[in-house]
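J.: Turn this into a structure:
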Amino acid sequence: MTTPDPTLERWRLILGRAASQSLGADGEGEVVARDAALDWLYGRDEELRNRGIRRGGARQGGSEESTLTTVDWLDDIHRLFPKETIERLERDAVERYEITDIVTDPTVLERIKPNQTLLRAVLRTKHLMNPAVLELAKRIVEAVVRDLMEKLAHDVRRAFSGTRSRRRSLSKQRNNFDAKRTIRANLRHYRADEGRLYLEKAYFVSRVRRYVDQWQVILVVDQSGSMVDSVIHSAVTAACLWSLPGVKSHLVAFDTNVLDLTREVEDPVELLMKVQLGGGTDIARAVAYATTLVENPRRTIMAVISDFFEGGDPHRLVRLVRDLVEEGTYVLGLAALDESANPTYDRELAGRLVSVGAHVGAMTPGQLAEFVAEHVAR
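T.: Presented below is the predicted three-dimensional model:
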C-alpha cells in the first residue's frame, strides 16, 4: 500500500468524504476513520451548514455506519490524532458544541485524560452530576490542580527566594553568576587574535532572604461564567500564597452574592468544587465585604479579579476603591488572572478605578506572585 500524500491527506480531512473521488483517498482505512471522527464533531456545525459548507455525509440518512457514541469518538481520536489535535477536538466538543456527556457520563470520565478544558467543563456542569459522577469528575479537578500547583509553586518560590546582594559568595551556582564583575576582572586575558576572553576566575554573588512583614493578600474573584479561567488560577494562587510565612491570603468569590472561601484556601480542589459559576455580577458588594477583612491597610494588597461589567452600583464601587487607596491599601484590578492574561473587560469602569488610584491590568499567576513579593519585601 502506498503512503498517502500528506498535502492531499490534509485537504481530504478539511473537505470530508465529498472529496474522496477527486483526491483519491477513498478506501484508506485510517484516513476514513479520521474523517468520520472529525465529521461526528464538526458535522453538527449549524453555521457551516447555513453557509452551504458540508464536510460529508456521516450524519445523513442511508446505509452509513452506526452513529458513534461519545465514548467511541474519544477512543478513536486518541488512536488517530496527535496530542495537540486531541486537545483541540476535546475543547471544541465541550466549549463550542456543548457535548456535556464528556464530563457527565461516567463511562467517558473513566477514559478521558484530565486537562484544563475539561476542568472548565466540570466546573460549568457539576450541578448536573449525581454524586457518583461527581466523584469521578473530581479526578479531573485534582489532576489539573496538582499540575497547576506544581508550576505556580516554582514561580512563587523564585519570587520569594531573595534578591541578589553585592557580597561575594563561595556558592558557585549558575543563578548567582556575576557576569559583569567576572568580565571586568578578566579583561587582561582577552586575546584579540582569537576573539576570546579566557576566565582565570569567576565571581558569584550571594543572596539575602527577603524579610517579610505580616501582609494580607485578598483575592476578590468574579465567578461569572466568562471568568472561569481566572477562578481556577485564583484558587491555585491563593493556595500557594497561603503557605508563605508572613503572608495571610484570603479568597472571596462573588456573583450577586458573596462567598468567603478563605477556610478552603489550603485545599483548592474542594474550593473549586464549591464555586458556582454563572449568575449576575455585583463587584461593589464583594469589595465592600472584602474591606471588612482588612486589618492593616498599609500592609494589604487587594486584587479584584473581574471583567468589570458591573451589575451592581458602579458609583459605590468607585467610592469604595477610592477609600481603600486613601487608607493605604494597594488595589489591583485584574481583568484576567490566568496563563494568557489576555482579557476582555469594561474599559470605561476600569478607567474610573484607575482615576481613584487603583492599578488595572492583567497578570499571569506567576506575575502576581512576583508583584506580591516585591511589595511585601519593601
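J.: make it CA atoms for all contacts and neighbour counts henceforth
T.: Noted.
J.: Other residues contacting stretch 209-221?
T.: 160-163, 230-231, 234, 238, 245-254, 286-287, 290, 294-295, 299-306, 372, 376-377 (C-alpha atoms under 8 Å, 6 or more residues apart in numbering).
J.: what do you get if the cut-off is 7 Å, keeping everything else the same?
T.: With contacts defined as C-alpha atoms under 7 Å, 6 or more residues apart in numbering, stretch 209-221 is touched by 160-162, 231, 246-254, 299-306, 376-377.
J.: to compare against the first, here's another:
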Amino acid sequence: SDRSAGLGSSAPNVARWLGDIRTYFPSSTVRVMQQDALQRLRLTEMLLQPEILETVDADVHLVATLLSLSKVIPEKTKDTARQVVRKVVDELERKLANPLIQAIRGSLNRATHTRRPRANEIDWDRTIRANLKNYLPEQGTIIVEQLIGHGHKRSSLRDIVLCVDQSGSMASSVVYSGIFGAVLASIKAVSTRMIVFDTAVVDLSEDLQDPVDLLFGTQLGGGTDINRALAYCQQMITRPTQTILVLITDLYEGGNEPEMLRRAAELASNGVQVVCLLALSDKGAPSFDQRNAAALASMGIPSFACTPDLFPDLMAAAIQKQDLGIWAAKNDIVTVRAEE
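T.: Below you'll find the model as predicted:
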C-alpha cells in the first residue's frame, strides 16, 4: 500500500507487511516480493551510501525492515546492513540498559535481604545505616534494633524466560526483546533464556551475549503456534516459583488454542509468574486476540501492552512478586479484564 512506502517510524507497517507475506504466500513468491520491496524502498541504494552510518537514526522500524529482508539483501550491502543494525541497537541499548540493570539489582536486594540473619550473614554496612537513628552520642554507640543480612548467595536468584512471537505485527517487539534479553543476560544474579517462535520454536539463549547476532537469528513473519512455544518453556523451567515467564505476543493463536490456554493455566498454578505483553514497543498493541487475553486474565495472568521505558520497572515488580495488575494500574496501563 502507499502508506507503507519509505522507512522509519512513519511507516511501521513495512516490517509488519514483510512478515505477514510469509503467512500467506509460498516461499518462492515471498522471495520475489521481498526483492521487489528492496527495490521499491531503495534500500540497496541507501546501504551503498557511505554516509548512511553517520545519518541513521535509532529507529526500531528500520531494524525490523532490514531483518525482514536479510535473506534477499545483496552480498555487497549485507555488511552495511549489519552495521546499521549494530548502530541502532547500540544506541537503544545505551538508553535502556542502565535503568533495567538498576531496577533488577535494586529489586533483587529488596527480595533477598533477610531481617533475621545468622552471625556470619550480617550485612554490617546496611545494619549500621538502618540503625543510625538509635545512635547514643554520650556512649558513642548504636543500639541495634534491626539486623540486616546478606541473604543466601546463589548463582541465580530468579530465572527469566522471554518467549517472543516473531509474527510480522510483533516486529518492533522482537527488536526491543532482543536488546532487553541481552541486558538481562549480563546480570549474573538472574538466569535469562530467550525463545522466539512462529510455527516452530527457536532457542536463541546462546546468542544473548550479542543482540545483533540474536536479532539476525530471528525470522520475522509466518504463522503462530503459542501452544508449542509454551510446551517448550514448560520443559525448560526447573524452578517454577522462582521463574518469571514474559510471553510477548498478540495472542492470535494458529495452533491448538484450548491446549495453549491449558498450558498457561498449568504454568501459573505451578507457581510460575506469567505475564503476557501484547506489545513491547512505543506504539502499543493495535490489535490482539481479546478472547484469549480475557481467558488469561481469568487465570490471574495479566495481559497488556508495555512501553520500553516501563519494562525495567515491570521486571523489578515481577522479581518482588508484586501483583502486576496493580502495578499496571499505578502506571496508567489498561489491562484486559477477565471474562464475565
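J.: one step back: quick one: buried ones out of the contacts of stretch 209-221 of structure 1?
T.: Buried by 16 or more other C-alpha atoms under 10 Å: 160, 162, 231, 247-254, 299-306, 376, out of these.
J.: Of the contacts of stretch 209-221 of structure 1, which belong to helices?
T.: Among the contacts of stretch 209-221 of structure 1, DSSP state H puts 160, 231, 376 in helices.
J.: contacting residues for Ser234 of structure 1?
T.: Counted by C-alpha under 7 Å, 6+ apart, Ser234 of structure 1 has contacts Leu337.
J.: helix or strand for the counterpart of it in structure 2, which one?
T.: Aligned by TM-score structural alignment, Ser234 of structure 1 pairs with Ser177 of structure 2. Per DSSP states H and E, Ser177 of structure 2 falls inside helix 171-185.
J.: measure the residue mapped onto Gln234 of structure 2 from structure 1 to Leu219 of structure 1 for me?
T.: In structure 1, the residue matched to Gln234 of structure 2 (TM-score structural alignment) is Thr291. Distance, Thr291 of structure 1 to Leu219 of structure 1, by C-alpha to C-alpha, to the nearest Å: 11 Å.
J.: When these two are compared, which one has more neighbours?
T.: Using other C-alpha atoms under 10 Å as the criterion, Thr291 of structure 1 and Leu219 rank with Leu219 on top: 25 against 18.
J.: Quick one: map that one onto structure 2.
T.: With TM-score structural alignment as the criterion, Leu219 of structure 1 matches Leu162.
J.: now Val354 of structure 1
T.: Using TM-score structural alignment, Val354 of structure 1 sits opposite Ala297 in structure 2.
J.: Compute the number of surrounding residues for its match.
T.: Neighbour number of Ala297 of structure 2 under other C-alpha under 10 Å is 20.
J.: just checking, it is part of a strand?
T.: No: counting by DSSP: H, G, I helix; E, B strand; the rest coil, Ala297 of structure 2 is not found in a strand; it is helix.
J.: quick one: secondary structure of Gly279 of structure 1?
T.: Gly279 of structure 1 ends up coil, using three-state DSSP.
J.: Can you give me the distance of the counterpart of it in structure 2 to Val274 of structure 2?
T.: Correspondence of Gly279 of structure 1 to structure 2, assessed by TM-score structural alignment: Gly222. Using C-alpha to C-alpha, Gly222 of structure 2 is found at 25 Å from Val274 of structure 2.
J.: for Tyr176 of structure 2, same thing?
T.: Relative to Val274 of structure 2, Tyr176 of structure 2 is positioned 19 Å away (C-alpha to C-alpha).
J.: Is it correct that Leu278 of structure 2 is in contact with Pro302?
T.: No: counting by C-alpha atoms under 7 Å, Leu278 of structure 2 stays clear of Pro302, with 10.0 Å between them.
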